[in-house]
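In: coordinates only, sequence not included:
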């Protein structure tokens, strides 16, 4: 079977593919080489049941193999690779779900610009999970209060609540705004939620009111930094 140098790359680490198989060793390296999460360990324990299940469904001899020597590594059917990606990290799994799956299913690969957007979007998902987990750890329990925190971010950054932003964009009420944001907008949201998370943990904020105030403060700080930078560009260009 011919191994291709594919267009798949995460964190500047190429991920080789061969027909319907992916190199799990490359995936492990791309995800940062996390300790105790090497392909062999995963396949022996956490991934063993899934590998057997896929074997029954796919019915192919080329399911999972270890190839020694230069250019070798652990290789597996790409559906096994997707399960392994989930084990490695949420951000890497999100990227694989959008980029690797499309590539292996024969969908045209995204343009470099799309790939950069996808990378930021995936990071925003991971940050959102951290942010909401921190809110929950600091006494935010009601759905409406999570929505308040989200709106605190959007109002601080963009001057409008989530509902108002959807109206401006002509989107349905339940549309995911972040799927429509630019890379710069997503980057601002990531930084605002990161700052808010850090603040809540450092100051031991508690309850919806405190956490929403902290979130609004972080979002305004990011908005001000972006505004100042853009204003300075205009002055320099004159």
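Out: On my side now, so go ahead. In this text, all values refer to a predicted model and were calculated from it rather than measured experimentally. Residues are numbered from 1 along each chain as shown.

In: CA only for contacts and neighbour counts going forward, please
Out: Will do.

In: Which elements pack onto the strand or helix carrying residue 184?
Out: Assigned by DSSP states H and E, residue 184 belongs to helix 183-203. Contact here means 3 or more Cα pairs under 8 Å, 6 or more residues apart in numbering; DSSP states H and E; on that basis helix 183-203 packs against helix 112-137, helix 143-158, helix 207-237.

In: this is the comparison structure:
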């Protein structure tokens, strides 16, 4: 199962999918005051999973086992019971027909279209971070100092802080394409600020203003 979580809004509530179309059944069921185990214990569900797994094994030569249901413990975005995309819509039907239709649309978009868009954004963010590290290294070397690993880590945390308010790392594989584009834009601006000789505090202040301007432009474009 892919690690990248994709939260999508259903009637104002986030329902977590991943890039492969798996759904967090625990989160989805809670929206309807139910739990996944109620559905998983049904005789018709058990039969469906058994036959589906058998068919998938037949079509995937060399595989002796297919995972369609997995559970992650803890208190993270991954926590809960996750269902394979081939179970997700059937499960959604048990919750609500409207929800079933919505899930079908979201999974189709994730699997068919958004994956390519995300991959492109992820590659761009990787290039952006590489450029940021290079700019930071040059700035330190020109000032007669040797850049240390924590300098690059802190700069990445700065990028995250101006976006989220938290001076902490983030797993970019779990960000959406939109979030990755935002990160890349801020990295590019940070490279320019480093080139101008701005210190850490000045870069932070400038990047915060930049994020505010980007947010305002985005809200205006949505309102049009």
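Out: The structure has been received and is ready for your questions. Keep in mind that this is a model prediction, so the values were computed, not measured.

In: Just give the TM-score of the two.
Out: Once superposed, chain against chain, the TM-score is 0.41 (TM-score structural alignment, normalised by the length of structure 2); 104 aligned residues with a Cα RMSD of 2.4 Å.

In: would CSV of the helices and strands packed on helix 183-203 of structure 1 with mean neighbour count and distance to residue 75 of structure 1 be doable?
Out: Shown next, in CSV, are those (neighbours: other Cα atoms under 10 Å; distance: least, Cα to Cα, whole Å):
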stretch, mean neighbour count, distance to residue 75 of structure 1
helix 112-137, 18, 24
helix 143-158, 20, 41
helix 207-237, 17, 43
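
In: Would you convert the ones you listed into CSV that also reports distance to residue 191 of structure 1?
Out: Output for those, formatted as CSV (distance: least, Cα to Cα, whole Å):
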stretch, distance to residue 191 of structure 1
helix 112-137, 9
helix 143-158, 10
helix 207-237, 7
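
In: do you know which of those lies nearest residue 23 of structure 1?
Out: With respect to residue 23 of structure 1, and counting by Cα to Cα, the nearest of these is helix 112-137 at 20.4 Å.

In: what's the helix or strand for residue 51 of structure 2?
Out: Going by DSSP H and E, residue 51 of structure 2 is part of helix 43-59.

In: Tell me which residues of that helix come out buried.
Out: 45, 49, 52, 53 (16 or more other Cα atoms under 10 Å).

In: which among these gets closest to residue 9 of structure 2?
Out: Checking these one by one against residue 9 of structure 2 (Cα to Cα), the nearest turns out to be residue 45, at 26.5 Å.

In: Let me see the ranges of the strands in structure 2.
Out: With DSSP state E as the criterion, structure 2 has strands at 5-10, 13-18, 23-24, 69-72, 80-83.

In: Could you say which of the ones you listed is packed most deeply?
Out: Among the strands of structure 2, the stretch with the highest mean neighbour count (mean count of other Cα atoms under 10 Å) is strand 23-24, at a mean of 28.

In: Which secondary structure elements does it sit against?
Out: strand 13-18, strand 80-83.

In: Which of those strands sits closest to residue 177 of structure 2?
Out: That would be strand 13-18 among those, by Cα to Cα, at 12.7 Å.

In: how about the buried residues of helix 43-59 of structure 2, which pair is most distant?
Out: Farthest pair in the buried residues of helix 43-59 of structure 2, by Cα to Cα: 45 and 53, 12.1 Å.

In: returning to that earlier point: for residue 25 of structure 1, find the nearest of the helices and strands packed on helix 183-203 of structure 1.
Out: Using Cα to Cα, those put helix 112-137 closest to residue 25 of structure 1, at 20.8 Å.

In: Pull the residues that contact stretch 185-200 of structure 1.
Out: Stretch 185-200 of structure 1 is touched from outside by 120-121, 123-124, 127-128, 130-131, 134-135, 138, 153-154, 157, 178, 205-206, 211, 214-215, 217-219, 221-223, with contacts defined as Cα atoms under 8 Å, 6 or more residues apart in numbering.

In: what comes up buried for the one helix or strand residue 42 of structure 1 maps to?
Out: Following DSSP H and E, the helix or strand that holds residue 42 of structure 1 is helix 39-44. Buried residues in helix 39-44 of structure 1, counted by 16+ other Cα under 10 Å: 39, 43.

In: Could you point out the helix or strand that follows it?
Out: Next along the chain after helix 39-44 of structure 1, taking DSSP H and E as the criterion, comes helix 48-58.

In: Okay, buried residues for that following helix please.
Out: Those buried within helix 48-58 of structure 1 under the rule 16+ other Cα under 10 Å are 51, 55.

In: tell me what it is packed against?
Out: helix 78-88.
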